[in-house]
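[1] Based on what follows, work out the 3D shape:
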Amino acid sequence: MSTENELFSAVDALLEQVAQDDLPTPAERKRLREAAGLSQAQIATALDARREAVGNWEAGRTEPRPPKRAAYARLLEGLAARYPAPAADAPAAAPALVVPEAFTGPAPEPTPAVPAAAVPSSRPKTEAAGTTRPSATSRRPGAKKAAAKKAAAGPVDPRFENGPLAVIDCEDGQVSAYCVGGLVLDVPAKTIPALIDWTLTEARLGQARLHRNGRDADPILVLTAAALERFGLPVVLSEEERHASRLPESHKVVKQITRAGLQMSQRGFGPWARVYRDPEGSRRRCVQLCILPWNALDAREWDKKDNPQLPTMHPADLVQYLGLYAARVITPRGTTATTGLELMTALRPPTRAEKDPATGEFKRAFNDDALTQLYPVVECEVPDEHPVLKGKFARHHLRTPAEMLMEEPYDWCRPLTDDECVNPYLVVVDLNMSFAAAANGLTVGLNGPTHLTGNPQFDPALPGSWLVDLSHVDLSRVRINGRTVDGDRLPSPFTPKGDRPTGPAWYATPTVAYAVELGFDVAPIEAYVRTQTGRYLDSWYKRLRDAYVHTMADMGVTTDLGGQEFLDAMARRKQVDPTMGLLENAIKATAKGAIGKLRQRSRGQVPYYEPYPALDRWTWRPDIRAAVLATQRTGLHRKLMKTAAAADLYPVAIGTDAIVYPSPGPSPLDVLPHTEEGKPVPGTFRLGVSPGMVKWQGTQTVLWAEQLFEERGGVVNVSNLIKTDQSAGEGE
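    Modelled structure (predicted):
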């Protein structure tokens, strides 16, 4: 027996020796793992290694050492046999989907391409005989040429080779599907059910999942007014239909859908209609219709609200705009708020497939870093109409800070002092994507609340709500870099109106932690905290940050600009590419709306104190919204304090993230403090494009403000009344 062991040991030694030079390249190691749907943690467990070690092997920073090297080589060899690399001399594939350079979606699942003969009706239109594939620009008369974009690195998933969505239009009786990259497909369908089936079987539309445990995005069809007429749908909804936000079940198109065996969601056939067939195994068969004339793309989010462009935009330009949004953010799912919330779950899926070791069957398992279920709510965290408050307050009772968590953005202003009135101007600077920036690195609770009573000790590591008295915090006693500030000219960091607290109140963890940071003792009375924590919003923030920064760069506003160069680039950016201007606004609306959606209110859907649909979502988490808003407000206040200490400069008004300063000149460069070398003072507001930095919102005269105060009989918050042409329509 010992002889056999010795032989095996000798063989293992030879395997290890061979493995020294037999490992695939780092990139190939990662490709094989992802093709098999394995995580770095799973490989680390199998090899008795650390997950970080596997990541280093795939990045090429380190190499595995014996005996793990031989085992790793054997694993990669087995994976390579199952998932071979594409042959270098394979026939040329269809042109890659033209998407922005910033696209960083996951590697697509290996799926065999559908033979061209199988999709005759989806043949792209051509200008001349013999042309077989479209160019990367629109080929329809009257359409603007799409801006040239670099193709995304890596292979295109053949299941979605025509992009995430299409705009369906009709011209001279011919229905066409305008796809990303200039591709135009003939659509043979004459009814909505036929259009759905064509999309599911031939169109090759959709988007690969953003996380390996998530799901692929359903294809989106944007219907123009001409397409609605062609398919027998009204271009304008009746008053009753608008109120119901759907067609009645008696409408002929709805009946066609039912007769064809298709199904719709409970929302029915409205501006965002979801039509589907039963899944084939684990494969979804669903198409979402975005009906443009029914205000599916609200001008306040997706368009210029004062001068809407989308209704008259050519389909080739419209699909370019929405395709860029899908590539950089996610395929649109409805409002920008709904889409932003969907992005959270797409990047942090609640569940995954896990093999049962006993049966070998796959079952659903929950992910530790995600929101996975509904938990009991906390009275102080919910809005006034929530069912949990029924019978506890009068119908129009205004809850006090000791009864309700009031973490909201700033809405504060004060009179100018005599010295400040000497300045001729009021300059407004605005924080870029302030709510998204506040989510970066924020630890939030992932499980249900734990009630702490009996004067618990404050723990900044526990997200939640704390009942504590912060009325003793005096900003004039705070020293920053050896200097004190004038607390009377600064808002309190603990209330949205900037008033100093008068007694115990509920605060989110970041607010209480800021009081401790300022050097004051805190003594909570009680608390509701979450013990399972994580940085749930990190990947969400990073994707939106990258989308925003790359979009701004496309308009000439890059991260290396500073001072006057940055201001000049911001002033001309929307003239560079109007489509990118729309995309900028949509990205910002996505970030802001998603945070608000975490505590969506009923908006009159049901009577007071009755359950409404949003409460059934796992992502209905008012405590997370409160934590983000608390972080945004206290982070802004931290910069106010450092600016006051560095330059004796104090704001006179703040509206959400717009800060008004008296200034000797009309430019932000005239007021924001700089060092002797010309650089921004550390910790103060800094001009720049990245989230959390500031841009110029506008300038007005002090005389204008004084006249406004006189007309309205008191001090008015002028922060969001001061805008210039270059910043109009901005905000969060």
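[2] From here on, just use CA atoms for contacts and neighbour counts.
    Noted.
[3] need the contact list for Val54.
    Val54 makes contact with 40, 43-44, according to CA atoms under 8 Å, 6 or more residues apart in numbering.
[4] Which of those residues sits closest to Asp670?
    In terms of CA to CA, no member of those lies closer to Asp670 than Gln40, at 51.6 Å.
[5] ok, that closest one to Glu354 distance?
    To Glu354, Gln40 is 15 Å away according to CA to CA, to the nearest Å.
[6] neighbour-wise, which of these two wins?
    More crowded of Gln40 and Glu354, by other CA atoms under 10 Å: Gln40, with 18 against 13.
[7] Contact partners for that one?
    By CA under 8 Å, 6+ apart, Gln40 lies in contact with 33, 51, 54-55.
[8] structure for this one too, so we can compare:
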Amino acid sequence: MEDDHTAELFADVDALLAQVAQPLPPADERERLRKNSGLTRQQIATALRTSADLVEAWETGLVEPSGTQRAAYVRLLQGLLTQDRARSKAISSPTAGPRVPDQAPASPTTAPAPAPAPIRAVTPVPAARATSARTESTTVAGDDFPAGPLAVLAFTDALTAHLADGTTRECPAATIVEVLHWALDAGVGQPALATFGRAADPLIVLTPSANDYLGLPPELADRAGLRLAADHPWCAAIIADGWKFTHSGFGPWARIYQPAQGRQRRSVQLAVIAWGALSTGGWNPPSDLTAGQLARWLGTYAERVLTPRGSTAVCGQELMTSLRPPTRPVRDGSRWKAGTNSGALWHPIAPAPPEAHDAHPLAQGRHPADAMDEEAWDWHRPLTADEAAYPHVVGLDINLAFVAAAGSLDVGLNTPPEHVIRPWFDKKSPGAWYCDLTHIAHDPRLPSPFTPTGEPPNGPAWYATPTLAYAVELGATIHPVEAYLRRDPGRYLDPWYKRLREAYLATMNDLGVTTDMSQSDFLNAMSTLPQQDPYLLSLLAAIKATGKGGIGKLRAGPRDPHRAPFEAWPALNTPTWRPDIRAAVISRARVNMHRKMLKTAEHTGRYPLAVLSDCALYPAQQPTALDAVPHGPDPTGVQGTFRLGASPGFAKEEGVQTMTWYEHLHSEGANPARYIKHAGTS
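    Okay, the predicted model is just below:
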């Protein structure tokens, strides 16, 4: 439930959205209006409670105001424009001489014709033709991007662009090169998600019919590299027209760009369905969607998460950067330059030796015991005599467990890890700690919170900060032997968690599942979820895959099968390759779940039988999750325990089976938590 502060903030936001109904005028117009009124930048800065430097940045278009400042700035400029027009009318009155028009006439001088392009010129884009607008579409095109975030191209009698708002436009392109120009001219794109961020590239999705019309091959011959050969005629034509490819080339997802013109970014994202763009990588929209329905499906994802630009894992990683842009404009004397943005990741950082991936150059010659092993649980145990008498076993699965663990988590930002001997433990210091936890008492009915196997540690090991902080919470005295610490903590993933949380809850709400439901009502609603709209179910799955995949990308391994052992790979050169952050997220998710297990045991006397990642199995008298979770005066459950509900961090029923089923799998050495979801009901 939202607290009073959040409700107040939401009310302010609603009021702000209502106020910001007009777009800002062009940057040069902002400066003209100010000068015509005789105001200085400092006067405007004082009124808007900001700096004159930032006002100058608004007037040059280097930075766009946001929030309440944007609303106030729009109001000011509208007032200045009204006064400016009044002055013009006064000048144009009969007593004041000839009338001066509101807009200056076009210059009679004819601009020189541009040089012919290597590929034939693009036909002018016709006006939009609205067809079959659907009321269920929630994607709204912005003033800067009137066509919305993306277009799905399909060919019947003509090449048609299906937009996210349910409308269509003719696409006059006859070649893939012309499609690129059309994408930039048609107003396709999405505004930046954060201050100092950049707008999303237009996404053009090519259906198989569009592929055929444009002359692209129906499938990729290079099944290993998944890209067109660099000497393919269409690659050559694109390059001849002044475009470039990223290192991934022209594949299912391709970013094709031209050198920027001033501050204007010229880049287009292509997704080729026939080459597998939407059938792999976490995407699985219903196969029977029409081009228009697919545009709305992708548009809803774009509105709630971001414009797709690769696999869902890639989108999860890109969302981090979009919400925490690495740079911002800063004043350097009389000019502006790119500076670092507070709270973001600015540059690649080498991991501490225990944090390094097994394939990393730093892992060469490393003993396995010297590697940090912060991973999710895979644990199961034999039944006690009392537990064997229960007829059922119930799976409880945590909603967005790892995404929720990322919220408000302090991680290292941009300072390389500092090696410290005999450090004093500080739970506010992100890092890797070498410590002996074997002296901590272990209840065999619970998985150990310190190891992914759930077995108690058998010697000193490397741990992330949340794991050691939990040991202290349990009452243990710890003495780290050494550590690699990061001295610049920040909550880098907090906006990432919040955006995915809202996307998840909005989609659950569309499916009829809300956060204010009682545990029993939630369970009833979830029991009918598989029969709900496949359109929404696949969207929900894509959102969940975005969170999970984004965390995985923080420690992405090498993909080149010809790479030499311990040779660096491209992902290491990105600021978001941060295995330390991934370790901290998984560590926190694991201890969060252990804390729920302890609290649940206090209320019910029951302990988990098996755990796999974020799913725990409990004994039950009745074949329902309601039998396994605590109940109290609050219909949404008991705080701190496993609670059934839609919110991230709450649980849902993963499956129900007989205790005989559990005993059989356990005796075979298999983890029953791995199979309960698809095993059917008892």
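[9] Give me the subset of the contacts of Val54 of structure 1 that lies in helices.
    Judged by DSSP state H, helices contain the following of these: 40, 43-44.
[10] and which of the contacts of Val54 of structure 1 is nearest to Glu301 of structure 1?
    Distance to Glu301 of structure 1 across the contacts of Val54 of structure 1 (CA to CA) is lowest for Gln40, with 38.8 Å.
[11] Against Gly232 of structure 1, how distant is that closest one?
    On the measure of CA to CA, Gln40 of structure 1 and Gly232 of structure 1 end up 52 Å apart.
[12] Make TSV from the ones in helices among the contacts of Val54 of structure 1 and add distance to Glu241 of structure 1 to it.
    TSV is the format used below for these (distance: CA to CA, whole Å):
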residue	distance to Glu241 of structure 1
Gln40	51
Ile43	55
Ala44	56
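[13] now the counterpart of Gly637 of structure 2 in structure 1: how far from His674 of structure 1?
    By TM-score structural alignment, Gly637 of structure 2 lines up with Pro680 in structure 1. Per CA to CA, Pro680 of structure 1 is found 4 Å from His674 of structure 1.
[14] cool, Arg543 of structure 1 as well?
    31 Å.
[15] again, but for Thr558 of structure 1
    21 Å.
[16] can you check Ala85 of structure 1 too?
    Using CA to CA, Ala85 of structure 1 is found at 55 Å from His674 of structure 1.
[17] For these two, work out which one has more neighbours and name it.
    His674 (18 against 11).
[18] so who does that one touch?
    His674 of structure 1 makes contact with 680-681, according to CA under 8 Å, 6+ apart.
[19] with the contacts of Gln40 of structure 1 in mind, which one is nearest to Leu221 of structure 1?
    For these, the nearest to Leu221 of structure 1 is Arg33 (33.9 Å; CA to CA).
[20] excluding its backbone neighbours, what's nearest that closest one?
    Computed as CA to CA, 6 or more residues apart in numbering, the closest residue to Arg33 of structure 1 that is not its neighbour in sequence is Ser39, at 7.1 Å.
[21] any idea what Glu387 of structure 2 aligns with in structure 1?
    With TM-score structural alignment as the criterion, Glu387 of structure 2 lines up with Glu420 in structure 1.
[22] Which helix or strand contains that match?
    helix 418-421 (DSSP states H and E).
[23] what about that helix, how far off from structure 2?
    Superposing on structure 2 places helix 418-421 of structure 1 at an average distance of 1.2 Å from its equivalents, by mean CA distance after the TM-score superposition for structure 1.
[24] helices or strands next to that helix in the packing?
    Using 3 or more CA pairs under 8 Å, 6 or more residues apart in numbering; DSSP states H and E, no helix or strand is in contact with helix 418-421 of structure 1.
[25] contacts for that helix?
    So helix 418-421 of structure 1 is contacted by 662, 702 (CA under 8 Å, 6+ apart).
[26] to the chain's geometric centre, what's the distance from it?
    Counting by CA atoms, centre = their mean, to the nearest Å, helix 418-421 of structure 1 is centred 42 Å from the centre of its parent chain.
[27] Could you do stretch 495-510 of structure 2 as well?
    Chain-centre distance of stretch 495-510 of structure 2: 10 Å, with CA atoms, centre = their mean.
[28] What of stretch 532-552 of structure 1?
    With CA atoms, centre = their mean, you get 7 Å for stretch 532-552 of structure 1.
[29] One more: stretch 519-532 of structure 1?
    Stretch 519-532 of structure 1 sits 30 Å away from the centroid of its parent chain (CA atoms, centre = their mean).
[30] Same check on stretch 516-526 of structure 1?
    Mean-position distance between stretch 516-526 of structure 1 and its chain equals 33 Å (CA atoms, centre = their mean).
[31] same question, stretch 239-247 of structure 1
    Distance, centroid of stretch 239-247 of structure 1 to centroid of chain: 30 Å (CA atoms, centre = their mean).
[32] Mean distance between the longest helix along structure 1 and structure 2 after superposition?
    As assigned by DSSP H, the longest helix anywhere in structure 1 is helix 622-647. Averaged over the aligned pairs, helix 622-647 of structure 1 sits 0.6 Å from structure 2 after superposition, using mean CA distance after the TM-score superposition for structure 1.
[33] what's that helix packed up against?
    For helix 622-647 of structure 1, the packing partners by 3+ CA pairs under 8 Å, 6+ apart come out as helix 434-439, strand 444-445, strand 464-469, strand 479-480, strand 504-508, helix 509-517, helix 578-597.
[34] Thank you, goodbye.
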